[in-house]
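Chemist: Provided below for reference: sequence and predicted model.
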Amino acid sequence: MTDDEVYAAYAPPAADWLRVNFVSSADGAATLEGLSGPLSGEEDKRVFKVLRARCDVLLAGSGTVAAEGYGPLVLSAERMAWRRAQGLPEVPVMAVVSRSLAGLDPEAGIFTEAPRRPIVVVPADLPETQLEPFREVADVVAAGTGAVDLPAAVAALRGRGLRQILCEGGPRVFGDLIADDLADELDLTISPLLVGAGPVRVAEGRAAAEARPLELRHVIEAGGNLILRYLRGSTDE
């Protein structure tokens, strides 16, 4: 597939859209040796980069940001050129969801070297003493009490014009998005690996009230990987 074909394959069906991107092993593990990276190959990373180029904001939990070593959200020259051609800013905004800000460093490159000012999404009752260092390097969005209220957080992001949301996890954030019925799309790469018992699934944490039906939009086989795109609530026929 050409780059244009990959971009077209992931065109969002609506102006407001929240997609989640994960990789898992063939037996359902979301991590290998504690990280998702070892499950991902060249084919999965190609989709990963296209999805980043297509979004207005990249949403990730603080645990994933810390564990996976997220740096500043930057794109290649080719991806930035594609965004400019679509009338988009050269890079998306990075938004980090955190219940307590524990494990996040306001001096880390994800904040201090970001080409666009990042966002931290936190509960409204978090002490100002914890928030103050982050206000220097990021916009603070307060949503919920005691824990992040994801429906309110998503509404706040869209209120800023960040309507195309890409979530890269972690599993607990994805579990909460399912429970709150916020996920419009799951982009899942199944890696040809057997990991065995132990690692978490792609969705963890709070249980959903019911199963959410999905429509399988495409299956791409590449390098032994199955690259799946599932939609729900799509009007794109």
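Modeler: Arrived safely, thanks for sending.
Chemist: contacts and neighbour counts: CA atoms only from here.
Modeler: Noted.
Chemist: got the end-to-end distance for stretch 179-197?
Modeler: 25 Å (C-alpha to C-alpha, to the nearest Å).
Chemist: can you list contacts of it?
Modeler: By C-alpha atoms under 8 Å, 6 or more residues apart in numbering, the surrounding residues in contact with stretch 179-197 are 17-27, 29, 32, 39-40, 44, 150-151, 177, 206-209, 224-234.
Chemist: and here's the other structure:
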Amino acid sequence: MRQIFPAAPDDDVDVRALYASDERARPDRPWVTMNMISSVDGGISIDGVSGGLGGPGDKAVFSALRGMADVILVASGTVIAENYRKPQTPESLQTVRAASGQDPIPRIAIVSNSLSIAPDHRVFDSDHRPLMITHRGADAERRQALAEVADLVDAGDDAVDLRSALDALYALGARTVLCEGGPSLNGALVAEDLVDEVCLSFSPILLGGDGPRITRGPELPGALTLSLQRVLQDENFLFFRYVRR
């Protein structure tokens, strides 16, 4: 892995240290980083999952971003499609996180209006309970079932309000939130101008078709501009880091 922008003399960068050194701070809510992978022609999945697009470099960036996050924010549909589980954080990194005041393992926060995810899904680990971000009008029986395996956070009356959700995470101590999708959740965050950073892995693949992009939702009334901070290269993969201007 080498850094090609800004130009750097080292052809073998420490990916984890590099992403950990980036400044991420807001005074009012958690800093939100969106991390996604895309093919050259904009596709984000093969047979419904993103894994086929990645490679060793993408896994390194994915791990580094998870390593800096207080909370991993993800839609319930993505949890099901990608078969999420508890974050696999190396013990050495757990020690570093604990020493800096973070929880040893980032906490998963699952966003769901319907609470349709099964309580026996493997993401629900008794030693590391996820958060379930939902709304006060969600089905009472499903709320009760999921409250056995997760901590429910109400953000909104009839649908999840993402600004309220971030406020709740901030009140719980989260200062950095890593959003891993899917496209509808990404699009909703972008529509509210709640994304501070975009990390985009570019896979050297053409997929064709008319599949989803990294965001889904109504067209914005005005484009949101980003500032390019860094580009890494690993063989034919590129890794971009942008921040909101």
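Modeler: That came in fine, so what should we check first? For clarity, every value in this text was computed on a predicted model and none was experimentally measured.
Chemist: strands of structure 1, start to end?
Modeler: Counting by DSSP state E, the segments of structure 1 that form strands are 17-25, 57-61, 93-97, 119-122, 139-142, 164-167, 185-191, 215-222, 225-231.
Chemist: how about those strands in JSON lines, adding distance to residue 80 of structure 1?
Modeler: Below are the strands of structure 1 laid out as JSON lines (distance: least, C-alpha to C-alpha, whole Å):
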{"stretch": "strand 17-25", "distance to residue 80 of structure 1": "20"}
{"stretch": "strand 57-61", "distance to residue 80 of structure 1": "14"}
{"stretch": "strand 93-97", "distance to residue 80 of structure 1": "13"}
{"stretch": "strand 119-122", "distance to residue 80 of structure 1": "20"}
{"stretch": "strand 139-142", "distance to residue 80 of structure 1": "23"}
{"stretch": "strand 164-167", "distance to residue 80 of structure 1": "16"}
{"stretch": "strand 185-191", "distance to residue 80 of structure 1": "22"}
{"stretch": "strand 215-222", "distance to residue 80 of structure 1": "25"}
{"stretch": "strand 225-231", "distance to residue 80 of structure 1": "24"}
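Chemist: so which of those strands comes closest to residue 156 of structure 1?
Modeler: strand 139-142 (7.4 Å; C-alpha to C-alpha).
Chemist: what separates the closest one from the chain centre, distance-wise?
Modeler: 18 Å (C-alpha atoms, centre = their mean, to the nearest Å).
Chemist: for structure 2, which residue occupies the most central location?
Modeler: The centre of structure 2 sits closest to residue 179, judged by C-alpha atoms, centre = their mean, with a distance of 2.2 Å.
Chemist: excluding chain neighbours, what is closest to residue 27 of structure 1?
Modeler: Nearest residue to residue 27 of structure 1 in three dimensions, chain neighbours excluded: residue 194, at 5.7 Å (C-alpha to C-alpha, 6 or more residues apart in numbering).
Chemist: which one in structure 2 is aligned with the one you found?
Modeler: Aligned counterpart of residue 194 of structure 1 in structure 2: residue 206 (TM-score structural alignment).
Chemist: returning to what we had before: now restrict the contacts of stretch 179-197 of structure 1 to buried residues only.
Modeler: Buried residues within the contacts of stretch 179-197 of structure 1, defined by neighbour count using 16 or more other C-alpha atoms under 10 Å: 17-26, 29, 32, 39-40, 44, 150, 177, 225-231.
Chemist: go ahead and confirm the residue nearest to the centre of structure 2 touches residue 62.
Modeler: No: assessed by C-alpha atoms under 8 Å, residue 179 of structure 2 is found out of contact with residue 62, at 11.3 Å.
Chemist: contacts for stretch 97-104 of structure 1, please.
Modeler: Counting by C-alpha under 8 Å, 6+ apart, 59-63, 66, 120-123, 126, 130, 146-148 sit against stretch 97-104 of structure 1.
Chemist: same check on stretch 203-214 of structure 1?
Modeler: Contacts for stretch 203-214 of structure 1 (C-alpha under 8 Å, 6+ apart): 170-176, 178-180, 230-232.
Chemist: which one (most neighbours) among the contacts of stretch 97-104 of structure 1?
Modeler: Highest neighbour count within these: residue 121, with 30 neighbours (other C-alpha atoms under 10 Å).
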